[in-house]
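Q: pasted the sequence and its predicted model underneath.
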Amino acid sequence: MHFITKKFTELTTTELYEILQIRSKVFVVEQDCVYQDLDGKDQKSLHVIGFKEDKIVAYSRIFKPGDYFQNASIGRVVVSISERKFGFGHDLMKASIKAIEDQYQVIDITISAQVYLQKFYESHGFFKIGESYLEDGIPHIRMDKTNK
């Protein structure tokens, strides 16, 4: 697997289609959650794309500090269902954290994580902040990663 980071304007139409397809397949269909995925934030984020044999199988979008949270942020973290058994989610998080450090020169990151993935994100240095809340009908928690 290899990762690239692109601005929205650098995405090819095929890449954008595959990204939206994987996000819809997982967040809308698999998780049975009707929500507005196309939220107008893709244009100001950077896109971390994981390729396996020229097919997109992992994806996240990252934000500079102040664009989503006060800290930099990672969102829409997704791995194709058929590829999860290979640990690509961990590879994606490492690539996303590195992209934030490289692109924005910061290390403090805030995410809005689905509650059931708390241990996964803790394994990447994130810790829970506050109580859980509903986001699009799914329990979430705020998690931060800092070097303080």
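A: Sure thing, it's come through.

Q: contacts, neighbours, all on C-alpha from now
A: Fine.

Q: ok, the closest residue to residue 79 other than its chain neighbours - how many residues close by?
A: Among residues not flanking residue 79 along the chain, residue 58 sits closest, at 4.3 Å (C-alpha to C-alpha, 6 or more residues apart in numbering). As a burial measure, residue 58 scores 28 neighbours (other C-alpha atoms under 10 Å).

Q: do residue 117 as well
A: Neighbour tally, residue 117, other C-alpha under 10 Å: 11.

Q: equivalent analysis for residue 22, please.
A: Per other C-alpha under 10 Å, the neighbour tally for residue 22 reads 19.

Q: got it, and residue 28?
A: For residue 28, the number of neighbouring residues by other C-alpha under 10 Å comes to 15.

Q: swap in residue 148?
A: Other residues close to residue 148 by other C-alpha under 10 Å number 5.

Q: how about residue 33?
A: If you count neighbours by other C-alpha under 10 Å, residue 33 ends up with 14.

Q: tell me the SS of the residue nearest to it when sequence neighbours are not counted?
A: Leaving out its chain neighbours, the residue that sits closest to residue 33 by C-alpha to C-alpha, 6+ apart is residue 27, at 6.5 Å. Judged by DSSP: H, G, I helix; E, B strand; the rest coil, the three-state class of residue 27 is helix.

Q: against residue 35, how distant is residue 27?
A: Separation of residue 27 from residue 35 (C-alpha to C-alpha, to the nearest Å) stands at 9 Å.

Q: now do residue 135
A: 10 Å.

Q: for comparison:
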Amino acid sequence: MPIRSLTFDDLTPREAYAVWRLRQDVFVVEQDCPYPDLDGRDLEPATRHVLLTDEQAGEEGEQGELLGYLRLLDDGAYARVGRVLLARTARGRGLADGLLHAALEQIGERESRLDAQAPLAGWYAGFGYAVTGPEYLEDGIPHVPMTRPAQTRR
């Protein structure tokens, strides 16, 4: 499955629509968490939109259906991973691993942080993240803050 990392300006209008639609379908509708998804951070020049699509290209060079997504932010001293999701039809096949690997490739040696839904903390731990604070509720869903320390080359 192709994974691409794009700035906001690199997204086609159809890709941007697919991203917003998938984020809305998963977080707002499926998880029943109405929140201000369009927070302005998508537009930041350093933000990367990591898209996982199926292999079927559409008309006029458009990529295939959006199956997964994450947003990578630059928060100064560290990177922040967020909005990690898969379409319902893409779950259970290990596809999220590829998304996170792609993000970590871009993060490189920098420290990175994320706020994990608590049941997924073990999955993130497999990528080097550790819980760094108490569990809290966000939109009625238990979350934990997690950090992956800066990496050193061996």
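A: Yep, that arrived. A quick note: this is a predicted structure, and the numbers were derived from the prediction, not measured.

Q: what's the TM-score for these two chains?
A: TM-score for the superposed chains, counting by TM-score structural alignment, normalised by the length of the first structure: 0.89, backed by 141 aligned residues with a C-alpha RMSD of 1.4 Å.

Q: list the contacts of residue 129 of the second structure.
A: 113, 146-149 (C-alpha atoms under 8 Å, 6 or more residues apart in numbering).

Q: centroid-nearest residue for the second structure?
A: residue 70 (1.7 Å; C-alpha atoms, centre = their mean).

Q: hmm, residue 64 and residue 71 of the first structure touching each other?
A: Yes: using C-alpha atoms under 8 Å, residue 71 of the first structure is in contact with residue 64, at 7.3 Å.

Q: quick one: buried ones out of the contacts of residue 129 of the second structure?
A: Neighbour counting by 16 or more other C-alpha atoms under 10 Å classes 113, 146-148 among those as buried.

Q: nearest to residue 92 of the second structure, of those residues?
A: For those, the residue nearest residue 92 of the second structure by C-alpha to C-alpha is residue 146; the value is 22.9 Å.

Q: quick one: that closest one from residue 111 of the second structure, how far?
A: Using C-alpha to C-alpha, we find residue 146 of the second structure at a distance of 11 Å from residue 111 of the second structure.

Q: same thing with residue 123 of the second structure?
A: As judged by C-alpha to C-alpha, residue 123 of the second structure and residue 111 of the second structure stand 18 Å apart.

Q: coming back round to it: which residue lines up with the residue nearest to the centre of the second structure in the first structure?
A: With TM-score structural alignment as the criterion, residue 70 of the second structure lines up with residue 60 in the first structure.

Q: what about that match, helix or strand, and which?
A: Residue 60 of the first structure belongs to strand 55-63 when assigned by DSSP states H and E.

Q: still on that earlier bit, with adjacent residues omitted, what lies nearest to the match of residue 70 of the second structure?
A: Leaving out its chain neighbours, the residue that sits closest to residue 60 of the first structure by C-alpha to C-alpha, 6+ apart is residue 77, at 4.4 Å.

Q: my guess is residue 56 of the first structure meets residue 19, correct?
A: Yes: at 7.2 Å, residue 56 of the first structure and residue 19 qualify as touching, with contact defined as C-alpha under 8 Å.

Q: mean deviation of the longest helix seen in the second structure from the first structure?
A: Longest helix in the second structure by number of residues (criterion: DSSP state H): helix 95-107. In the superposition with the first structure, the average deviation recorded for helix 95-107 of the second structure is 1.1 Å (mean C-alpha distance after the TM-score superposition for the first structure).

Q: read off where the helix or strand that comes right after that helix ends up in the first structure.
A: Sequence-wise, the next helix or strand downstream of helix 95-107 of the second structure (DSSP H and E) is strand 111-117. Under TM-score structural alignment, the alignment places strand 111-117 of the second structure onto residues 108-114 of the first structure.

Q: mind checking how far the matching stretch is from the chain centre?
A: 9 Å (C-alpha atoms, centre = their mean, to the nearest Å).

Q: list the buried ones in that stretch?
A: 108-114.
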